[in-house]
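Visitor: Pasted the sequence and its predicted model underneath.
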Amino acid sequence: MRQGEDLGRWVRSVRLGWNQLTTVQQWMCEQVLGIEPAIEDEKPKPRRTQADKWAMNYQAAKQFYEREGHLQVPRKHVERTVGQDQEERELKLGAWIGNQRSRAATLSPERVEQLSAIGMRWA
């Protein structure tokens, strides 16, 4: 901290936002301050959209249905899946299924159709 400014946070934001700096700002950061752009491993993963999250949960529901033959998922059930990025995830499938049922009226027709195709019980 210097005069109320968190310099570590500022340096991090400069390194991560390197491409938003002008050429002169980049030169000054490198030559005067010794700050270099962040490498790929340091950059945060992009945030998942709501559509991405819905698709992941749908795949978990499909996996559960293929294994169990129904979608009567206990509320506290956690489904383990492996994503396209080979990352293992634990999804709270029971809660998600319950939420989809309670939001049936506001779901898009496509999503209702997708869930119905894998045995979703709406009532």
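Guide: Perfect, I can see it now. Note that this is a predicted model, so its numbers are computed, not measured. Numbering: from 1, shown residues only.
Visitor: from here on, contacts and neighbour counts on C-alpha atoms
Guide: Noted.
Visitor: Tell me the helices and strands packed up against whichever helix in the chain runs longest.
Guide: Longest helix in the chain by number of residues (criterion: DSSP state H): helix 50-68. Packing contacts for helix 50-68, counted by 3 or more Cα pairs under 8 Å, 6 or more residues apart in numbering; DSSP states H and E, involve strand 79-82, helix 93-102.
Visitor: Just list the residues touching Val82, thanks.
Guide: 88-89 (Cα atoms under 8 Å, 6 or more residues apart in numbering).
Visitor: Measure how buried Trp54 is and give me the count.
Guide: Other residues within reach of Trp54, judged by other Cα atoms under 10 Å, total 14.
Visitor: before we move on, back to that, now do the longest helix of the chain against helix 93-102, angle only.
Guide: In terms of direction (axes from the mean of the first three to the mean of the last three Cα atoms, to 10 degrees), helix 50-68 departs from helix 93-102 by 110 degrees.
Visitor: and here's the other structure:
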Amino acid sequence: MRTHTRTGTRRGRSSGSSATPHSPPCWTTGPPSPRSCTVGGQDIGTWLHAQRTGWEQLGDGQRERLAELDVEPLPATEKQAPVKEATARKGVTAAFERGVAALAQYKTREGHLKVPRAHTEHVVVDDQEHAVKLGVFLSNSKSRRGKLTADALQQLTDLGLEWT
């Protein structure tokens, strides 16, 4: 069995952990959260959370080693995904509309839709200026074509977007 120091390191290596010899390791002081604990530059909090939520997918030996460290699977109530609010879709639609407006502005100015991936277009929507990463928007729209609504596809097609 490997032995661990109070800071969570092995073989006497320094970890840069915030734990002191008189305090418990950071993974035992509360529920793990992203960036809650780093050892040797590795985010242990995120790793530990992944082990606890994916307990069923771990092998028997992995579960045994984690159990030796007093790590247990998360209760089913903590595994459930948070409920998304109704406003989340509105933000996606607004971002898409800004992207379409930026694409139309670019086409009017340049005469084509061959947008470099790194190009950012500044567009005014609802009296506010927005910086739209137009090359990224176009690339994502093409790669996610199957997930776009019929209306979204029509808007892009009306601008003359070629899907290949």
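Guide: Happy to help now that I have it. Only a predicted model underlies this, so the values are computations on that prediction, with no experimental measurement involved.
Visitor: TM-score of the superposed pair?
Guide: Once the chains are laid over each other, their TM-score by TM-score structural alignment, normalised by the length of structure 1 reads 0.57; 77 aligned residues with a Cα RMSD of 1.8 Å.
Visitor: Structure 2: matching residues for the longest helix of structure 1?
Guide: Counting by TM-score structural alignment, helix 50-68 of structure 1 falls onto residues 92-110 of structure 2.
Visitor: quick one: buried residues of the matching stretch?
Guide: Buried residues in stretch 92-110 of structure 2, counting neighbours by 16 or more other Cα atoms under 10 Å, are found at 96, 98-107.
Visitor: so which of these comes closest to Ala88 of structure 2?
Guide: Phe96 (12.8 Å; Cα to Cα).
Visitor: For the spatially most central residue of structure 1, give its distance to Gly98 of structure 1.
Guide: Central residue of structure 1 (Cα atoms, centre = their mean): Arg48, 3.0 Å from the mean position. Counting by Cα to Cα, to the nearest Å, the gap from Arg48 of structure 1 to Gly98 of structure 1 is 22 Å.
Visitor: And Glu79 of structure 1, by the same measure?
Guide: In this structure, Glu79 of structure 1 lies at 14 Å from Gly98 of structure 1, with Cα to Cα as the measure.
Visitor: same deal with Glu110 of structure 1?
Guide: Glu110 of structure 1 is 18 Å from Gly98 of structure 1, where distance means Cα to Cα.
Visitor: higher neighbour count, the two?
Guide: Taking other Cα under 10 Å, Glu110 of structure 1 and Gly98 do not tie; Gly98 has more neighbours (16 against 9).
Visitor: thought that one was touching Arg75?
Guide: Yes - counting by Cα atoms under 8 Å, Gly98 of structure 1 does reach Arg75; the two are 7.0 Å apart.
Visitor: To what extent does stretch 91-109 of structure 2 diverge from structure 1 after superposition?
Guide: Mean deviation of stretch 91-109 of structure 2 relative to structure 1 after superposition (mean Cα distance after the TM-score superposition for structure 1): 0.9 Å.
Visitor: can you tell me what part of structure 1 the host helix or strand of His49 of structure 2 aligns to?
Guide: Per DSSP states H and E: His49 of structure 2 is located in helix 44-53. On structure 1, no counterpart of helix 44-53 of structure 2 exists by TM-score structural alignment.
Visitor: And for stretch 131-140 of structure 2?
Guide: With TM-score structural alignment as the criterion, stretch 131-140 of structure 2 aligns to 90-99.
Visitor: Many thanks, we can stop here.
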